[in-house]
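**Q** just need the structure, nothing else, for what follows:
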Amino acid sequence: MSLNLVPLIIVIVYLALMLFVGFYTNKFLINDSTDYMLAGRALPAIMVACSLAANNIGGGSTVGLASKAYGNWGMSAVWYVLAAAIGIIPMAFFAPKLRKIMAYTIPEVVGRRFGKSSHIITSILNIISLFCLTASQILASGIIISALVGINVKVAILIAGLFTVIYTVMGGLWADAFTDLFQWAIIFFGLLIAIPFVIKGAGGWSTIVAKVPPTKMSLNGMGIATIVSLIGQYFITFMSGPEMVSRVFAAKDEKAGKKATLMSALFMGLFAFVPAIIGIAAFVAFPSIDPSKALSTAVFSLAPQWVSGLVCAAIIASTMSSADSDMLCASTIITKDLYQKYMNPDVSDNSMIKMTRISNVIIGLLAMCIALFQINIITLNIFSFMLRAAGPFAAFILAISMKKCSKHAGIVSILVGSAVGIYWQIMKEPYGILAIIAGSVASIIAFMITSFIETRVTNKIAPPLEEI
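**A** Coordinates of the predicted model:
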């Protein structure tokens, strides 16, 4: 495999900057465990917004979206990310409440209302999901580094994993937030800068429009049902996603949390068209290539090497920004929700930071080992998203929404939703209904039925969320 020197240099500089951010935040911004886990609950709206956007935009939203635009979805592939922009908007209405309750994690919120069993099960489901997602994102980073820079894929996986672990271990959420800010700028502007070169190389926009079938240029090509399904999937994923919710917990105040959520929707909405246009241009310039190589082929063949280097860094950033967040959230749950809560309630603050860092290292190294087996990324992601959402979705959303609900509604909904989600996925998602949606709907129904019966028969009411 040939080595692309200029892109390699740019990627090395980018990775070095990530390490510098980790060193800087560790030295100057980490004073206690809240600083490490939630950036001191001091993140301004712009940093939260960029972090939310960067966490959602991964390899699937860059390389994958361009591939779908090149293939049978055409320009309607924009909905893969545009649906996310719409799906995150409702989160803005929950953001003030989320910030006000002063929690650290989703399991903590569930546990406050529904007790120990709900807390432990939600913690375990979140940890397993986040661990799998960390492995898949490290694998995606390694594959992308290997393909775009030109080194062995296993070596690339180790490089991506080690850099992600090191800067996350050093700087916690402060490092995560700063790198997400930088990564979002690289993702958005790196790909945006490539568009004029790619369009020109394909013969200009008028040539592209003339050569692409009108149906391929339509925004409705994937079908209304798929678009609606994507919006629903994103809403459920965002509202039950620890790495997304933790950003709202870390906002400097309630207003910043709400503003950041809406800003992230705008950022993702604008970005959606960027890889889609590159994919369409690649369809005209290279009509017989593998669709999965649409973005890399178009950029490397039609843009200058410095632009290719920026795109390399952008795509690597899109996956690393997800990996670091998944890793840190899993470690925070292990430390706050399991270790401190049930094993060592009197643990010192310095020990909390040390424990979280150790957890980051262990999760990161194990995730790298899993990534080396190169399990199918899509399969791993689908399973992970379903596992963390299908069961806990109702318990978390309704815990912060309903003033009055029953004590056991949480645990029943978690168990029913998880069972239905797993069954639905094993059955290959019958009727075209996604497992994450089937499980989440089942969890809501189970929650409402249990709460209705229990509040009338036993009058066992769940305690309200305490606002500290």
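
**Q** every contact and neighbour count from this point should use C-alpha atoms.
**A** Fine.

**Q** could you say what helices and strands the longest helix that the chain contains packs with?
**A** Longest helix in the chain, counting residues (DSSP state H): helix 153-201. Contacts defined by 3 or more C-alpha pairs under 8 Å, 6 or more residues apart in numbering; DSSP states H and E place helix 153-201 against helix 5-28, helix 33-38, helix 45-56, helix 116-149, helix 273-285, helix 294-302, helix 305-332, helix 349-372.

**Q** quick one: that helix to helix 294-302, angle?
**A** If you take axes from the mean of the first three to the mean of the last three C-alpha atoms, to 10 degrees, helix 153-201 sits at 60 degrees to helix 294-302.

**Q** so what's the gap between the helix or strand following helix 153-201 and the chain middle?
**A** Tracing the chain C-terminally past helix 153-201 and defining elements by DSSP states H and E, one meets helix 205-211 next. Relative to its chain's centre, helix 205-211 lies at 35 Å (C-alpha atoms, centre = their mean, to the nearest Å).

**Q** just the buried positions in the helix or strand just after helix 205-211, please.
**A** Remark: after helix 205-211, the chain's next helix or strand is helix 214-217, criterion DSSP H and E. Applying a neighbour-count criterion of 16 or more other C-alpha atoms under 10 Å, one finds Lys216, Met217 buried in helix 214-217.

**Q** pull out the buried positions in the helix or strand following helix 214-217.
**A** Heading C-terminal from helix 214-217, the first helix or strand you meet, by DSSP H and E, is helix 224-239. Residues 226-227, 229-239 are the ones in helix 224-239 that count as buried (16+ other C-alpha under 10 Å).

**Q** before we go on, could you also do this sequence so I can check it against the first one:
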Amino acid sequence: MTNGNMIILAIVVVYILLTAFFGFYTKKFSKSSDKYMTGGKAFGPFVIGVLMMSEFIGTGSTIGTAQTAYSTGISASWNLITLALAFVLFAYIMAKKFHQLGEYTISGAISKTYGNGARVITSLIMIYALAVVNVSMYAGGAATLSTVLKVPHEMAAIIVGVVTVVYVSLGGMFAVAYTNLIHAFIKYLGLILALAFGLAAAGGLSGLSMNLESDMFDWTGVGVSTIIAWTIANIGSIFSTQYIIQAIASTQDDGKAKKASMYAGFLVIPVGIIASLIGMTASIVFPNIAPTEAFPMMTTLMNPFLAGLVIAGLIAAVFGTVAASTIGSAALLLKDFYNPIFNKDNNDKKSLRFARTATIVIGLIPIPFAIFAPEILSTVFFARALRTTLAVIVVLMFYFPRFSSGRGAVLGMIFAVITTTVWYLIGNPLGIDNIYIAAVTPLIVMLIDHFIGKNNSVLQNESSSVSKSGRTSSL
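**A** Predicted coordinates:
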């Protein structure tokens, strides 16, 4: 290993140790299961806004966006611009409603309208979706380390998983909150440094315009259908993601919940644009690399100290998202499975111990699958498609509660997850993105249930009328 790589590795190791230290330090604040999961409502709206943003600016929004922009150009940034729109919509449509429910799990919120069966199915779907998110994050982290530090892909995935598990399992929401503030700063710093050095090597913005085809500057280059699909998926994921609900539950009142959502939306836009410009720049400076290497290769233009900061930023992107996903899944397992079945007396010590154990297990399970993860951005949006199904249920729950029954909601979610997964695995046939399948399937199933329920009600009323008529005539 060269001296430069040794310096980069040292900076990354220091950053990892700093992250682990914060997890250990915050352990003293997480002495109950409630504080472990929500932080005891101790955070202001800006901190919560950063927390809400953190899950969505991982490797899918940095390496993944740069990877897509390497081939398609500036239009790749829509995956985050539409995310900002989703946060704003959430601020005005959903934040207050979720906060007033007093639930910190998406399954608990849905169960208030559709019953316990819907609670269980919602939990399973969300845990599945968040596991897919972590697979893509570990894959992105492994790509970063293996490209720059020549660390084996498998070892990189293990390092990322173990470190995240350590600090989240110790400090819970406090650890996620404080470390994600650091992660967000390092992410932004890494993005800015990578773009600055890339533009310098490419001849500045004028160099981009001179050396790239005009379609690389087409804001609809990825296709209008893809942009619409991204919009639906982002709205769906923001409206239904467990960690978003958990973050909203950590605010002190409705107004701060709304402000937090707005902050998240404003903070996410620059990430998409900068990451896209990095990918476009890399296509000029490094024309013969694999697109996944577009962002990491920018570090080869820098001195080892600055390169170390950029790599730390990419690692931060992984840590932030994995931490958010992991604690979200642990909350679902605790509230929907462990406490109702094994801890009926709600012993808080048992709950806290299980929460930490669940965090460890959930954080480690996706590591083997990261080796086989396909194109990063498509994996991220598959996870968002799964959550879009839940978003459909949430919107109906709040605004059209009589549209269908608990049975319809459960069947709609089950069929949607099966069809969406199959559609994704067979490559989105007919040019129809799996996101559309995720959004439409529950609506169709619940509409059928609505009419079946309505017809059954009519038949019951007719039967009751006939019965009453028979009794009257006999008299």
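
**Q** looks like Ala446 of the first structure contacts Leu415 (just checking).
**A** No: if you go by C-alpha atoms under 8 Å, Ala446 of the first structure and Leu415 don't touch, sitting 9.2 Å apart.

**Q** can you tell me which of the buried residues of helix 224-239 of the first structure is nearest Asp180 of the first structure?
**A** Phe238 (17.0 Å; C-alpha to C-alpha).

**Q** the closest one pairs with which position in the second structure?
**A** Aligning on TM-score structural alignment places Phe238 of the first structure opposite Ile238 in the second structure.

**Q** isn't its match right next to Ile244, touching?
**A** Yes: look at Ile238 of the second structure against Ile244 with C-alpha under 8 Å: they come within range, at 6.8 Å.

**Q** flag every buried residue along stretch 290-302 of the second structure.
**A** Per 16+ other C-alpha under 10 Å, stretch 290-302 of the second structure contains these buried residues: Pro291, Thr292, Glu293, Ala294, Phe295, Pro296, Met297, Met298, Thr299, Met302.

**Q** and the helix or strand harbouring Leu377 of the second structure with helix 224-240, angle?
**A** Here Leu377 of the second structure, judged by DSSP H and E, is contained in helix 376-399. Between helix 376-399 of the second structure and helix 224-240, the angle comes out at 60 degrees (the same axes, to 10 degrees).

**Q** which other helices and strands contact helix 376-399 of the second structure?
**A** For helix 376-399 of the second structure, the packing partners by 3+ C-alpha pairs under 8 Å, 6+ apart come out as helix 63-72, helix 106-114, helix 116-148, helix 224-240, helix 406-425, helix 434-474.

**Q** ok, Ala317 of the first structure - contacts?
**A** By C-alpha atoms under 8 Å, 6 or more residues apart in numbering, the residues touching Ala317 of the first structure are Gln183, Trp184, Ile186, Ile187.

**Q** ok, the second one to Ile414 of the first structure distance?
**A** Here the criterion is C-alpha to C-alpha, to the nearest Å. By it, Trp184 of the first structure lies 34 Å from Ile414 of the first structure.

**Q** for Ser348 of the first structure, same thing?
**A** For Ser348 of the first structure, the distance to Ile414 of the first structure - C-alpha to C-alpha - is 32 Å.

**Q** of those two, which one has the most company?
**A** More neighbours surround Ile414 than the other of Ser348 of the first structure and Ile414, with 30 against 12 (other C-alpha atoms under 10 Å).

**Q** that one contacts Ile444, correct?
**A** No: between Ile414 of the first structure and Ile444 there is no contact under C-alpha under 8 Å: 9.3 Å.

**Q** neighbours of the residue nearest to Leu219 of the first structure when sequence neighbours are not counted, how many?
**A** Closest residue to Leu219 of the first structure apart from its sequence neighbours, by C-alpha to C-alpha, 6 or more residues apart in numbering: Ser76 at 4.0 Å. Neighbourhood size, Ser76 of the first structure [other C-alpha under 10 Å]: 24.

**Q** then Gly432 of the first structure?
**A** 10.

**Q** quick one, what contacts the closest residue to Ile63 of the second structure other than its chain neighbours?
**A** Once flanking residues are discounted, Ile63 of the second structure sits nearest to Phe295: 5.7 Å by C-alpha to C-alpha, 6+ apart. By C-alpha under 8 Å, 6+ apart, the residues touching Phe295 of the second structure are Thr62, Ile63, Ala66, Gln67, Ala194, Ala275, Ile278, Gly279, Ala282.

**Q** next, count neighbours for the counterpart of Trp184 of the first structure in the second structure.
**A** Matched by TM-score structural alignment, Trp184 of the first structure corresponds to Ala184 in the second structure. For Ala184 of the second structure, the neighbour count with other C-alpha under 10 Å is 22.

**Q** what's the answer for Pro304 of the first structure, then?
**A** Pro304 of the first structure: 14 neighbours (other C-alpha under 10 Å).

**Q** do Ile159 of the second structure as well
**A** 17.

**Q** do the same with Val410 of the second structure
**A** Residues near Val410 of the second structure, counting by other C-alpha under 10 Å: 24.

**Q** and the gap between it and Thr122 of the second structure?
**A** 8 Å.

**Q** next: Ile274 of the second structure.
**A** Ile274 of the second structure is 35 Å from Thr122 of the second structure, by C-alpha to C-alpha.

**Q** tell me which of those two has more neighbours.
**A** For Ile274 of the second structure and Thr122, the more surrounded residue by other C-alpha under 10 Å is Thr122, and the numbers stand at 31 against 22.

**Q** tell me the contacts of the residue nearest to that one when sequence neighbours are not counted?
**A** Leaving aside its sequence neighbours, Thr122 of the second structure sits nearest to Ser107 (C-alpha to C-alpha, 6+ apart; 5.3 Å). Shown in contact with Ser107 of the second structure (C-alpha under 8 Å, 6+ apart): Ala118, Arg119, Val120, Thr122, Ser123, Leu332, Asp336.

**Q** what's Met397 of the second structure aligned with over in the first structure?
**A** With TM-score structural alignment as the criterion, Met397 of the second structure pairs with Ala399.

**Q** what number of residues lie near that match?
**A** 24.

**Q** how close does the alignment partner in the second structure of Leu365 of the first structure get to Glu154 of the second structure?
**A** When the second structure is aligned by TM-score structural alignment, Leu365 of the first structure is paired with Leu364. Distance from Leu364 of the second structure to Glu154 of the second structure, counting by C-alpha to C-alpha: 13 Å.
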